[in-house]
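K.L.:
sequence-free structure coming up:
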């Protein structure tokens, strides 16, 4: 079995950062940094990736920080402004692997309510054989269950695939390690150039 590539999206193929939106809403850099660290922070956002509804997320955080309610609401009413677009180097790597004929899948921590925006506006996603979106499954990386689910989905297309055939590319070291913990090959993506070198060291030709 040839190698099978599983891409994470944010930080590998997509340029997503809430700071892109809040630079417009909170001009003061110090206040903005505090807001993104303590209010609309990663721990809050990951629960939407786990399946919590946007409505509940806004309600919970607005009750905690009522004076920031309007800014909290903006995280989702203006969510497209947090997504700057695609990362050219990551997409070049994706295109090279696709052109070389490697099967490509997607495994992403992403809210079920915001992923449809990406699906609608970024047609390349439709080329990917199958995508596991954490918000649809109520499981997030690095929970082993989400890797096992991805593996089962891959085997629907490649019945002979073994865990060690899967190469997972993620900008989170913890999530790359999560893949290794279930027998996959995990690459911590720090740059497209570094990832390409690691893939070629593994014998991939593209």
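P.N.:
Thanks, I have it. What you see is a predicted model; the values in this text were computed from it and never measured.
K.L.:
make it CA atoms for all contacts and neighbour counts henceforth
P.N.:
OK.
K.L.:
helices or strands next to the longest helix along the chain in the packing?
P.N.:
Counting by DSSP state H, the longest helix found in the chain is helix 144-157. Counting contacts by 3 or more C-alpha pairs under 8 Å, 6 or more residues apart in numbering; DSSP states H and E, helix 144-157 packs against helix 173-181.
K.L.:
Other residues contacting the helix or strand following the helix it packs on?
P.N.:
Following helix 173-181 in sequence order, the next helix or strand is strand 185-188 (DSSP states H and E). Residues outside strand 185-188 that contact it (C-alpha atoms under 8 Å, 6 or more residues apart in numbering): 164-173, 176-180, 195, 198.
K.L.:
okay, now the one to match up with it:
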């Protein structure tokens, strides 16, 4: 039986390592409702997406502080303590990757990540050597789910979309990948991914 795929393009945050802003801000903002407000209305996912697209925090942080001066310290912490919003690599996902490569698979890392935080983010993962290439959105100034960044990853792999599986925790990113012909897996757990790979004979 032939393989259904030749390679996997993996997301990073909430696949291999945890991305948990709450982890930092539960220390800085003790009140649950206030903390939820801060992460929903001030340091929002849309605001952070600018960094994934290449905007430097040296510009975005002061602008946001000017809008919300009462939260200047907490906004600054997004930059100054970025690593405290991350959690260590999931050993089960490391095992899934190692086993997939051992079976002859190929892997690429494609992450929405600020270029200036690349080193602190990637330092949490012990087997970067298993990825043929690492595509960081902030360096490319393209971010998922933009089709262009998926095409860039495919170009570096040298494979057609239909021979590649894309793994991401966000449904919007998986949908974007499928629109250009990639196979898609919305990540829930290492166990579920391993089962899907078995079905694909990958």
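P.N.:
Everything's here; your move. Model, not experiment: these values are computed from the prediction.
K.L.:
Which of the contacts of strand 185-188 of structure 1 are buried, as a ChimeraX select command?
P.N.:
The ChimeraX selection below is limited to those of these classed as buried (16 or more other C-alpha atoms under 10 Å):
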select :164,165,166,167,168,169,170,171,172,176,177,178,179,180,195
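K.L.:
Tell me where structure 1 has helices.
P.N.:
19-25, 29-38, 42-49, 54-64, 69-77, 88-99, 115-121, 134-137, 144-157, 173-181, 192-201.
K.L.:
Show me which positions of the longest helix of structure 1 end up buried.
P.N.:
Under 16+ other C-alpha under 10 Å, the buried positions of helix 144-157 of structure 1 are 144, 146-147, 150-151, 153-154.
K.L.:
before we move on, what about stretch 47-58 of structure 2?
P.N.:
In stretch 47-58 of structure 2, counting by 16+ other C-alpha under 10 Å, buried: 48-57.
K.L.:
go on, stretch 188-206 of structure 1?
P.N.:
Using 16+ other C-alpha under 10 Å as the test for burial, stretch 188-206 of structure 1 gives 188-189, 192, 195-196, 199.
K.L.:
can you give me how far it is from the chain middle?
P.N.:
On the basis of C-alpha atoms, centre = their mean, to the nearest Å, stretch 188-206 of structure 1 sits 19 Å off its chain's mean C-alpha point.
K.L.:
Equivalent analysis for stretch 58-78 of structure 2, please.
P.N.:
Its chain's C-alpha centre and that of stretch 58-78 of structure 2 lie 24 Å apart, by C-alpha atoms, centre = their mean.
K.L.:
Which positions in structure 1 sit opposite that stretch in the alignment?
P.N.:
On the basis of TM-score structural alignment, stretch 58-78 of structure 2 is assigned to residues 55-75 in structure 1.
K.L.:
Contacts for that stretch next, please.
P.N.:
Applying C-alpha under 8 Å, 6+ apart, the contact partners of stretch 55-75 of structure 1 are 18, 21, 25, 39-40, 44, 48.
K.L.:
ok, 7 Å please
P.N.:
Identification of contacts with stretch 55-75 of structure 1 by C-alpha atoms under 7 Å, 6 or more residues apart in numbering yields residue 40.
K.L.:
okay, now residue 161 of structure 2: neighbour count?
P.N.:
If you count neighbours by other C-alpha atoms under 10 Å, residue 161 of structure 2 ends up with 22.
K.L.:
Which residue is the nearest non-sequential neighbour of it?
P.N.:
Residue nearest to residue 161 of structure 2 in three dimensions, not counting chain neighbours: residue 182, with 4.6 Å by C-alpha to C-alpha, 6 or more residues apart in numbering.
K.L.:
Which residue in structure 1 occupies the aligned position of that neighbour?
P.N.:
Here residue 182 of structure 2 is matched to residue 184 in structure 1, going by TM-score structural alignment.
K.L.:
Likewise for residue 128 of structure 2?
P.N.:
Aligned counterpart of residue 128 of structure 2 in structure 1: residue 125 (TM-score structural alignment).
K.L.:
Tell me how many other residues surround that match.
P.N.:
Residue 125 of structure 1 sits with 16 neighbouring residues when counted by other C-alpha under 10 Å.
K.L.:
thought it was touching residue 119?
P.N.:
Yes - between residue 125 of structure 1 and residue 119 there is a contact under C-alpha atoms under 7 Å: 6.3 Å.
K.L.:
Please identify the residue most distant from the middle of structure 1.
P.N.:
residue 67 (30.5 Å; C-alpha atoms, centre = their mean).
K.L.:
Compute the distance between that one and residue 95 of structure 1, please.
P.N.:
Shown here: residue 67 of structure 1 relative to residue 95 of structure 1, a distance of 45 Å by C-alpha to C-alpha, to the nearest Å.
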